[in-house]
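> sharing a model prediction with you, sequence too.
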Amino acid sequence: MPTQGFQKVLGIELDEVSPERIAAHIDIDHRHANSGGAVHGGILMSLADSLGAMGALQNLGPTQRTATLESKTNFVRACVGARITAECQPLHVGHQTSVWHTVVRDEDGRICAHVWQTQIHFDAPGFKTPTGGSAK
């Protein structure tokens, strides 16, 4: 599964994609920083949201899609360094929803954030992305 759209803008690089685990990293530069010089919290949240959606898609049929219903982030520490990593795993995968937990770490392996999100699953035969391609 290649990254596309906003994921490319963020610089997300996928390291592992399976129905049970999505792992990725972002090489950090000045565009990712907040006013204090750490990685902006929105980057961490966007990374986790992207991985949760990718994980949900790995568990859906070819005409199904997903959207985030709810997302909660607990920031544990400022994330600094040249790379952040994230690992996302399902806590529940059902017919209509799935729940995902993502741990975001700094380059020294310290946890920066925990993100929990609930994805809704729905049928969308013939769905096209804004660029005209398939979303899966």
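Yep, it's here. Residues are numbered from 1 along each chain as shown.

> from now on I want contacts and neighbour counts done on CA atoms only, so please keep to that.
Noted.

> just give me the longest helix of the chain.
helix 41-58 (DSSP state H).

> buried ones in the one helix or strand Phe122 maps to?
Assigned by DSSP states H and E, Phe122 belongs to strand 111-123. Neighbour counts over strand 111-123 (16 or more other CA atoms under 10 Å) mark Ile111, Cys112, Ala113, His114, Val115, Trp116, Gln117, Thr118, Gln119, Ile120, His121, Phe122 as buried.

> confirm for me that Arg105 is in contact with Ala113.
Yes. Checked against CA atoms under 8 Å, the pair Arg105 and Ala113 is within contact range at 7.1 Å.

> contacting residues around Gln17?
For residue 17 the amino acid is Val, not Gln. Met1, Ala23, Gly55 (CA atoms under 8 Å, 6 or more residues apart in numbering).

> among these, who's most crowded?
Ranked by the number of neighbours (other CA atoms under 10 Å), those place Gly55 first, at 27 neighbours.

> who's in contact with that one?
Taking CA under 8 Å, 6+ apart as the test, what Gly55 contacts is Val17, Ser18, Pro19, Glu20, Arg21, Ile22, Cys88, Gln89, Pro90, Trp100.

> and here's the other structure:
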Amino acid sequence: MIWKREATLEALNAMGEGNMVGLLDIQFERLTESTIEATMPVDGRTHQPFGLLHGGASVVLAETLGSVAGYLCTEGEQSVVGLEINANHIRGVRSGRVRGVCKALHTGGRHQVWQIDIFDEQGRLCCSSRLTTAVV
């Protein structure tokens, strides 16, 4: 297991209350020994003007997953901050919920690198993102 902190899905979802995570209805749904998953609706909150999932919303989902995963890999008073994120938008999505799956590429003492892939309800890859965080 890569996680150094205890966490439940209920506690992770409570972290979203009163911030962008809650506003976009991002829901943590799975926590395994090495991955974390969350879903987000594709609706008026997350659409761009042409009715597709906004690329920025995908990045919010990716950064949320990577940042929470990064925090779970720290101890004590440590936390993480994002240094860089990139996203390749591969397939448009008009409705439903997308699922982000986050896994570690590197969890060092000073920085971390996270791969976040976002899938539509048919399991097709829609966005591939990588987040680098600094441990502070």
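Cool, got the structure. This is a predicted model, so every value here is computed, not measured.

> for Gly22 of the second structure, helix, strand, or coil?
helix (DSSP: H, G, I helix; E, B strand; the rest coil).

> and for the counterpart of it in the first structure, the neighbour number?
Correspondence of Gly22 of the second structure to the first structure, assessed by TM-score structural alignment: Lys8. Lys8 of the first structure has 11 neighbouring residues, counting by other CA under 10 Å.

> and Lys8 of the first structure, how far from His92 of the first structure?
According to CA to CA, to the nearest Å, Lys8 of the first structure stands 28 Å off from His92 of the first structure.

> before we move on, what about Gly36 of the first structure?
Remark: distance between Gly36 of the first structure and His92 of the first structure (CA to CA) = 36 Å.

> which of those two has more neighbours?
Counted by other CA under 10 Å, Gly36 of the first structure and His92 do not tie: His92 has more neighbours, with 11 against 8.

> so which helix or strand takes in the more buried one?
Using DSSP H and E, the element containing His92 of the first structure is strand 83-93.

> which neighbouring elements make contact with that strand?
Helices and strands touching strand 83-93 of the first structure, by 3 or more CA pairs under 8 Å, 6 or more residues apart in numbering; DSSP states H and E, are strand 21-27, helix 41-58, strand 97-105.

> report the subset of the contacts of Val17 of the first structure whose aligned partners are also in contact in the second structure.
Retained in the second structure (both residues aligned by TM-score structural alignment, their matches' CA atoms under 8 Å) from the contacts of Val17 of the first structure: Ala23.

> picking that back up, could you check the angle strand 111-123 makes with the strand holding His92 of the first structure?
With axes from the mean of the first three to the mean of the last three CA atoms, to 10 degrees applied, the angle from strand 83-93 of the first structure to strand 111-123 works out at 50 degrees.

> where does strand 83-93 of the first structure end up in the second structure?
Using TM-score structural alignment, strand 83-93 of the first structure pairs with 97-107 in the second structure.

> distance of the aligned partner of His121 of the first structure in the second structure from Ser34 of the second structure?
With TM-score structural alignment defining the correspondence, His121 of the first structure maps onto Val135 in the second structure. Between Val135 of the second structure and Ser34 of the second structure the distance is 18 Å, computed by CA to CA.
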